[in-house]
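J.: Let's see this in three dimensions:
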Amino acid sequence: MISGLPVLRIAFVMLHTSPLDVPGTKDAGGMNVAVRAQAEALADAGHEVRILTRRADPEVPARVETRANLTVVHLDAGPARLLAKGDHEAVMDDFGRALAAELAEHPADLLHAEHWFSGIAALPVARATGIPLVQSYHSIAAPHESPLGDGERAESPGREAGEQRLAREADLLLAVSEAERRTIERRLGGDPERIAVVPLGVDTERFHPCETAECAEQRDWIERGGRPEVIVVGRLHPLKGFDLAVAAISLIAAERRPVLRIVGAPPPDGDDYARALHAAVVDAGMVSTTAFDGALRRTELAERIRQADLMLVPSHTETFGLVALEAAASGVPVIAREVGGLREAVRDGVTGVLLPDGASAEAWADEIEVLLRDRVRLERMGEEARRFALAHGWDRSAEHLLAAYRTLLDRTNCP
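T.: Predicted coordinates:
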């Protein structure tokens, strides 16, 4: 048992996206990866774990046991179809009622809400039942007039007020980085005494350095003058800054230009940005050296990452930057924007390079070229990145999470 804790009945609340969704599709992203990985680690340690999500498909079973001690529960709230992210505010009350009914039949020792939709839906239930409520934000809305670097826009009217309410009323606020902790304190007014930092982890068995014959072939190709490969991974959303990656690569002379691999799909309301990326690639004359892979399952994603020479993470903001850690585990250096939790996910000059927020596409292009030309430095960074990632497994993340749970349960006098 991790940290010597007794068996806990833990209910993760995940209203607007399912842990069964493929990251990079719909509204699935790093949050889906983190919740499922932590839930699996807790279940493997013997705790009884449920992930409660909204039914978005009439054909999906009400309960899906994904492994021993871990069940995904689909609750009926609103139409049983995919909704645009902002539309989930309208179904929060229905989801709360379904959640209350589920807990009446299958009690929990604590509720862990993921994102503000889940927290606001769960808060009345937690108060009515006396179950402590843990809140994770994953991202925090910024005012509409602020730059993208301050965070994503509120996708529905109640988000800013809802996030602030949760900062006041949830029993425990979890941040995934020191950067997010500061945002919770400064923007939302969260009480520092009720905030705990639980770093994310990475599956270092699935994400590992390239050692296969296929990768040996790739290295031989590079040595013979073939094009190296640069990869970006995430939802095709303006916040991820993939347009900067396209612009930077386009500034590299055509004869030296690396292949750009874009992995991810747009959210339900994000087709315009995806079309703009495709158009930018065409306008830059990069069609033959750019691959749009769409969203990939985790095993395929790991294969793509470890075959790349370099990952770019040009996000305007990240609470942590999980893909940067997945690249590190794969022995692939990262060039990232120096914002938010990316300062903690990338060790500047050691596992990759951090470029100042606001750095031009020219600056990104220069850094990409410098790194790709220096294969010795690139390899050394990859080795350091792997060492860094090995200290950040999901089992360690789960230990931090359980310690935070125990502190909360001790404070609230719960078993």
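J.: Going by C-alpha atoms from here, please, whenever you check contacts or count neighbours.
T.: Will do.
J.: what ranges do the helices span in this protein?
T.: Listed in chain order, the helices of the chain (DSSP state H) span residues 30-44, 92-105, 115-129, 159-169, 178-188, 213-223, 242-250, 271-283, 298-307, 322-329, 342-345, 361-373, 375-390, 394-411.
J.: Which of those helices has the highest mean neighbour count?
T.: helix 322-329 (a mean of 28; mean count of other C-alpha atoms under 10 Å).
J.: Output the helices of the chain in a markdown table; the columns should cover distance to P23.
T.: Output for the helices of the chain, formatted as a markdown table (distance: least, C-alpha to C-alpha, whole Å):
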| stretch | distance to P23 |
| --- | --- |
| helix 30-44 | 7 |
| helix 92-105 | 23 |
| helix 115-129 | 16 |
| helix 159-169 | 23 |
| helix 178-188 | 22 |
| helix 213-223 | 25 |
| helix 242-250 | 17 |
| helix 271-283 | 16 |
| helix 298-307 | 8 |
| helix 322-329 | 11 |
| helix 342-345 | 19 |
| helix 361-373 | 26 |
| helix 375-390 | 20 |
| helix 394-411 | 17 |
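J.: wait, which of these is closest to E59?
T.: helix 92-105 (18.2 Å; C-alpha to C-alpha).
J.: who are the neighbours of the closest one, in terms of helices and strands?
T.: For helix 92-105, the elements it packs on are strand 70-75, helix 115-129, judged by 3 or more C-alpha pairs under 8 Å, 6 or more residues apart in numbering; DSSP states H and E.
J.: Here is the second sequence; please produce its structure so I can put it next to the first one:
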Amino acid sequence: MAPTTPPTAPRVAVLSMHTSPLEQPGTGDAGGMNVYILHTCLELARAGARVDVYTRATRPSQGEVVEYAPNMRIINVVAGPYEGLAKAELPTQLAAFAGGVLAFARREGLAYDVIHSHYWLSGQVGWLLRDLWRVPLVHTAHTLGAVKNQALAEGDRAEPESRRICEQQIADNADSMVVNTEEERAALVDHYDADATRIEVIPPGVDVEMYSPGSDRATERARRELGIPLHADIVLFVGRLQRLKGPQVLLRATAELLRRDPCRPLGTLICGGPSGTGLDRPDEFLDLAAELGLGAHARFLPPRPPGELVSLYRAADVVAVPSHNESFGLVAMEAQAAGTPVVAAKVGGLAVAVADGVTGLLVEGHDPARWADAIGGLLDDDARRLEMAAAAPAHAAGFSWRATAEALLGVYNRAIADRAACGGDCPRHGGGRI
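T.: Purely as a prediction, here's the structure:
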């Protein structure tokens, strides 16, 4: 039975079926969503909420329960084989994952106040658990199939219609949906006919203690450790290696800059691992760099944990985010927190994450020549670039994970109170539309 009064610090079941918040961002299916879940759950736990994050087990060494922090656990649910299950095959394990969550909660005698699902796979499980447990479902999509298909990179593969149908069902049935920006809210309304009154806009945050500007000496040390010449112009890309994220745009822009000035001391760092459609051709961007004749001007690095990633941000003169679609752009925010200007595509939440003309530049489209103009212009204008570098940390400081978590608690408690007010028996809470 639903509680009669909403708890201010509820017990929350967080669903992240397809990827664990403990995985290294930048490879496989791990990215900004992992960072978001990890930090919001930590802040929710610090605020007193009891948080269990359910994710699919991918190796037996993980153990079933990871006590990550006070009030926060990671529950690894066995659903399908540990390895060898492609992301496209995960829908076959929705029932197994839901059954594993139910079994664990029943065995532990757990009664949750609210469910928060992340991504459409988890949303499908959350929809089922919402009606079985008779508690509200809050959903965060992170990306939407219809929006991704509108912004496909050349040669990229479209999201299947089955995903769009599942997303439509979640939009119809979730008690509340959380998005990063007003643009994302509009996309839910336009593409899925979602009820705008049930969509909450809550920007993500950034860890400003981890990502902070370094001194000139710290920048020098970072470059020396990476073997980067101190006088070189360095452009950095951080993210999963797939066409959606646009590393091909940056590589072609680098080639264009070198075509214009072969003697330019330019270096491009690509930090990340193959993901999504990039798994079809894991060496695609290495091959492209060779085809473009970039040689020593392009260097590929494996994904790095935050403690090492901050050194990369500090070592760079500019961070490029040439994505075709971004719900927000956490890499752009981390770079700015570390005091590095950003050149980003004017898509999705990047228009919010980057203060255009103040902490970086927004570029219309993905024409390599236009990107070469923006990056080259900023590298050549030391005064402007340093002015942006100085302004960037203050802009990033306006986005905190604590504020994000506090806003989420408000969403949870309103959803709990709303369900309690009707006893959970009204059409909105009793199963919704199919």
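J.: hmm, back to that, how about CSV for the helices and strands packed on helix 92-105 of structure 1, with distance to D366 of structure 1 added?
T.: Listed next are those as CSV, based on distance: least, C-alpha to C-alpha, whole Å:
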stretch, distance to D366 of structure 1
strand 70-75, 46
helix 115-129, 37
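J.: measure the residue mapped onto A345 of structure 1 from structure 2 to A392 of structure 2 for me?
T.: Aligned counterpart of A345 of structure 1 in structure 2: A353 (TM-score structural alignment). The gap separating A353 of structure 2 from A392 of structure 2 is 10 Å, by C-alpha to C-alpha, to the nearest Å.
J.: Counting neighbours, what do you get for D87 of structure 1?
T.: 14 (other C-alpha atoms under 10 Å).
J.: which residue in structure 2 lines up with it?
T.: Checking TM-score structural alignment: D87 of structure 1 goes with E89.
J.: Could you pull up the residues touching P25 of structure 2?
T.: For P25 of structure 2, the contact set (C-alpha atoms under 8 Å, 6 or more residues apart in numbering) comprises 31-32, 34-35, 239-240, 303-305.
J.: Looking at those residues, which is nearest D381 of structure 2?
T.: Nearest member of the contacts of P25 of structure 2 to D381 of structure 2, counting by C-alpha to C-alpha, is G239, at 26.4 Å.
J.: so what corresponds to the closest one in structure 1?
T.: G239 of structure 2 maps onto G234 in structure 1, by TM-score structural alignment.
J.: Give the full set of residues in contact with its match.
T.: G234 of structure 1 neighbours (C-alpha under 8 Å, 6+ apart): 23-24, 29, 240, 263-265, 323.
J.: and if you look at H139 of structure 2?
T.: 116-119, 123, 170, 174, 176-178.
J.: Distance of it relative to L42 of structure 2?
T.: In terms of C-alpha to C-alpha, H139 of structure 2 sits 18 Å off from L42 of structure 2.
J.: again, but for G278 of structure 2
T.: Going from G278 of structure 2 to L42 of structure 2 by C-alpha to C-alpha gives 31 Å.
J.: ditto for W133 of structure 2
T.: 24 Å.
J.: Trace H115 of structure 1 over to structure 2, please.
T.: Counting by TM-score structural alignment, H115 of structure 1 corresponds to Y119 in structure 2.
J.: Let me fix that, I meant to ask about L148 of structure 1.
T.: Under TM-score structural alignment, L148 of structure 1 pairs with L152 in structure 2.
J.: and if you look at V259 of structure 1?
T.: Match for V259 of structure 1 (TM-score structural alignment): G267.
J.: Could you do A389 of structure 1 as well?
T.: Match for A389 of structure 1 (TM-score structural alignment): A396.
J.: Would you quantify the distance from its match to V208 of structure 2?
T.: Plainly put, A396 of structure 2 is 8 Å away from V208 of structure 2 if you go by C-alpha to C-alpha.
J.: what residues are shared contacts of the two?
T.: 334, 337.
J.: that older thread, surely the match of V259 of structure 1 meets L230?
T.: No: counting by C-alpha atoms under 8 Å, G267 of structure 2 does not reach L230; the two are 11.2 Å apart.
J.: between those two, which one's more packed in?
T.: G267 (21 against 14).
J.: Against A353 of structure 2, how distant is the residue of structure 2 positioned farthest from its centre?
T.: Centroid-distance maximum for structure 2: C263 at 36.9 Å, with C-alpha atoms, centre = their mean. For C263 of structure 2, the distance to A353 of structure 2 (C-alpha to C-alpha) stands at 33 Å.
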